[in-house]
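K.L.:
Sequence isn't available, so here's the structure alone:
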């Protein structure tokens, strides 16, 4: 079977059949064939944030971030579609759609032209590649239309630019006003994800339409394996989009804290990691010995535990050095006679967190304490459980088990404290955030920066339950979820604000504006920490630190990067062009970190600008000194007394060739 997808900038031909490899080999020499790729299956990377990021004063009712926008920037989202009835997509007060927009409102199952408006300006679906590999979409079980049946796309679109919604909450948690980063922007949803997977042929076709339709900013949280740039179709089409003035951002992935867990590493794509905010949903674990531990939960059912009473508990574990499946509460491993009427301790591993709670509930347990293991450290992710469940960190978990094993009469109870603000320290880099290093090109740091990714409240598809369990019959308009696919739309929305404030800027100007204005101190004035180890983190984990929207809107200086610059990775001497986007008559001095393994020289040491938009160049020279056994971290900063443009630098010594 052959599908031909004709785009404005490229044609994609999909072959399905047993002779694919042989036919592809023959096609390589045919005239007009630029490249041949195996159709790859991709995976999705799974509201306090506007205030936390400084886009709005904490007590203000005005949509300050909305005022920052000109209402003429359009964001494209490649994902699972959109739930159009959400009030986050209302277009009240918005001006007519920009004349340059050439997109379409495609219809399909349960989706009509009326679902598009001045907020949702376009929707499209892409499934020919999917059907060529998987087979025809079953329209009895899945919407063959832009409608979102998964929830992922709706959540992402609303985070980017959802309209303000008063009284938003999840079962009473996080009650308040929810809105996207740039609530005045336009949205275009491109559905490329289906129940059976997502394929790069559809993704490439969608991005081609993104460019042709007139999208300014593109967000996607899709990731496959890392391969050479010229063999990565997503990387190549993203480069094409960047050349045609589309800012492209991707989530880093949720495979942390394992090293080299990034799946998107292309230099021209802004890759976003994830971190916490200063809001949490706290629960006290009160022990029979009078001590107390703090965890998190989004449980909202009939509370069967009294805070005035202590309950027996159980932790099913053997003396063997091997992991006992009972300790992680896998289905079919627990004895209801042992669990009935008790609080059960379960280790976080293998099965989904909410599924563990349902297993305990079905066997008569009255509550569950979910303890992190070394892989998750002190990261706490709240879930909408069907049982009284609280998650605690690894350190507290060890203390809890020690108390339990020390006394046969040990007891506990759980006291829910609800939504709490001002949590310290924050932000903290999420343990799940994929990270370091970028083995494809070690000298290019990925992720580029981090943004809020933990416990984000925003719009939800009513086609799916908040806990994703079949037994859960609750329907909600909003949900609280975590993942770098939550942090990336934050950055896409902020990029939209920057583009709206500076419409003449190209994607290669917007990107350094976001990256060089970041910060590295938390709300306790200490270096940001990594949740997986509870220690300060490195540029391998966070790239150029935490995004700062206000500073990004007024960066004063930006690096000029031309498309051809991405092909010139010079290992010893680097030339940089710097553009003054701040006031004229500006003078900047350079400061560089000392390194043990190499000397770093910047020429000139001072940049004297006499007018706005003036461009000056500098040369950076590295000279090896003493080989080091581990990477060295430092930075280069240009300062004028008010503004600082910072670039992190990592020097890595490679073993000599064999």
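P.N.:
That came in fine, so what should we check first? None of these values were measured; they are calculated from a predicted model.

K.L.:
make it CA atoms for all contacts and neighbour counts henceforth
P.N.:
Will do.

K.L.:
What is the burial count for residue 26?
P.N.:
By other Cα atoms under 10 Å, the residues close to residue 26 number 9.

K.L.:
Equivalent analysis for residue 405, please.
P.N.:
There are 12 residues near residue 405, going by other Cα under 10 Å.

K.L.:
next up, a second structure to put side by side with the first:
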């Protein structure tokens, strides 16, 4: 059975420039430079690469490059990262608010292989049947091969887990002509492991000679989908002034983060922004790279089944390009807002990280074609937000490459950024109040009236003023203020709410998340 380990960025994705024409829009996928995409007539940039930890936006090349692209009317869609795991919070690396950060979720079609165990000394004993998520590139034609356990045929590459498969750790003399049974294939590919390990130890070894045959691959419907992949990086987003103070302790089994405590005005953007399909996706593959990511492997394929936020990212970029072809005059933030406010809702009970795992929800290409209202944000708004977070004019100039200065007068709050989602960090067990001023632009019907619908937890109060927005023309703007308050949240607590503007045809939804400073370390 071929179990592929997922890396970030994925192997086979080359840092070369690729332009994909779709209708009247172009997608550009390349590593550098990001500063002059308009010269190529590019509408959307898709970036499936990044660092393992979030960087301060004033020193992050992807944040800076995508900011220049935004200035030129180009939206950058970026992978959220593959270091999430169920125990890790604040692992999202795509933190700049002008980027569209994409998480990964499972598809509703599972590709499986059935494994038949044989080799029993007692021929009357029934064979044991297993199945697991996998795609093999070979046919066994009914042949059975001996099973060996990973810990018996590997070196000491992983002293913490000798049964864990790692490239270069297998002893070729011990595995030739055999199937290797591994405890795991790495934390990034948990969705690709067997549902139940092949537990040959359940029967005394003197009663069998363990063998196995892999049957033809097949597909099954997964009614639980979509669910955020375990490896998909999660929020909260960490954007602070100065150098990011994050310390990571990495062990083979888990990741743990310790964080400084920040004020509520330092962290205000919910990311990842959105999730899209990113598990077991059939995709084009570089013919010069090994599909197993093993240097000695000389196989070459044009297509492969891949997983990761590197794969979910281009799904969103494709829909963004489609929207750009329908609305070529829309700003990058309008396209981003459309994708976020028209998502398919996700089930928080199936996704423990809730909005910190899937953002505004799951990508809905059909619903996104007609959003009704959009939240627009431009360069001046991002400058004001940066200054309110503590960045000075010197850092702004380095990031923007011009003579920009922080505006004079009150600095305001990052919560004033006209973002489609609303997030606030509060101090545990203390009363809180947060206000989010927002402005929406009418792109639906010329004469329309929208009413506010609020869904909230009993632990918080959410109000909107005004609750009714009436428009008389297209591109007309209306402002409102969302106020969130509460008597105090327990340590390590996160509470979700939502705001939906509806005119009877359109539903413009925005997630709202309130969490405590201790949420990081829970």
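P.N.:
Received, thanks. The shown structure was predicted, so the numbers you read here are calculated from the model rather than taken from an experiment.

K.L.:
how near is the spatially most central residue of structure 1 to residue 606 of structure 1?
P.N.:
For structure 1, the residue nearest the mean C-alpha position is residue 484 (2.1 Å; Cα atoms, centre = their mean). As judged by Cα to Cα, to the nearest Å, residue 484 of structure 1 and residue 606 of structure 1 stand 38 Å apart.

K.L.:
cool, residue 233 of structure 1 as well?
P.N.:
41 Å.

K.L.:
now do residue 479 of structure 1
P.N.:
Per Cα to Cα, residue 479 of structure 1 is found 50 Å from residue 606 of structure 1.

K.L.:
So for the two, which residue has more residues nearby?
P.N.:
Remark: of residue 479 of structure 1 and residue 606, residue 479 carries more neighbours, 26 against 16, as counted by other Cα under 10 Å.

K.L.:
how about the counterpart of that one in structure 2, what does it touch?
P.N.:
Aligning on TM-score structural alignment places residue 479 of structure 1 opposite residue 304 in structure 2. Residue 304 of structure 2 sits next to 281, 282, 283, 284, 285, 291 when contact means Cα atoms under 8 Å, 6 or more residues apart in numbering.

K.L.:
Among the residues you listed, name the ones in strands.
P.N.:
281, 282, 283, 284 (DSSP state E).

K.L.:
Drop anything exposed from those residues.
P.N.:
residue 281 (16 or more other Cα atoms under 10 Å).

K.L.:
Just name the closest of the ones in strands among the contacts of residue 304 of structure 2 to residue 464 of structure 2, please.
P.N.:
residue 281 (41.0 Å; Cα to Cα).

K.L.:
I'd guessed that closest one sits against residue 310; true?
P.N.:
No - in this structure, residue 281 of structure 2 is not within contact of residue 310 by Cα atoms under 8 Å, at 10.7 Å.

K.L.:
shared neighbours of the two, anything?
P.N.:
Common neighbours of residue 281 of structure 2 and residue 310 (Cα under 8 Å, 6+ apart) do not exist.

K.L.:
I would like the residues contacting stretch 481-490 of structure 1, please.
P.N.:
By Cα under 8 Å, 6+ apart, stretch 481-490 of structure 1 touches 44-46, 155-157, 159-160, 180-181, 219-221, 249-254, 271-275, 381-383, 432-433, 450-457.
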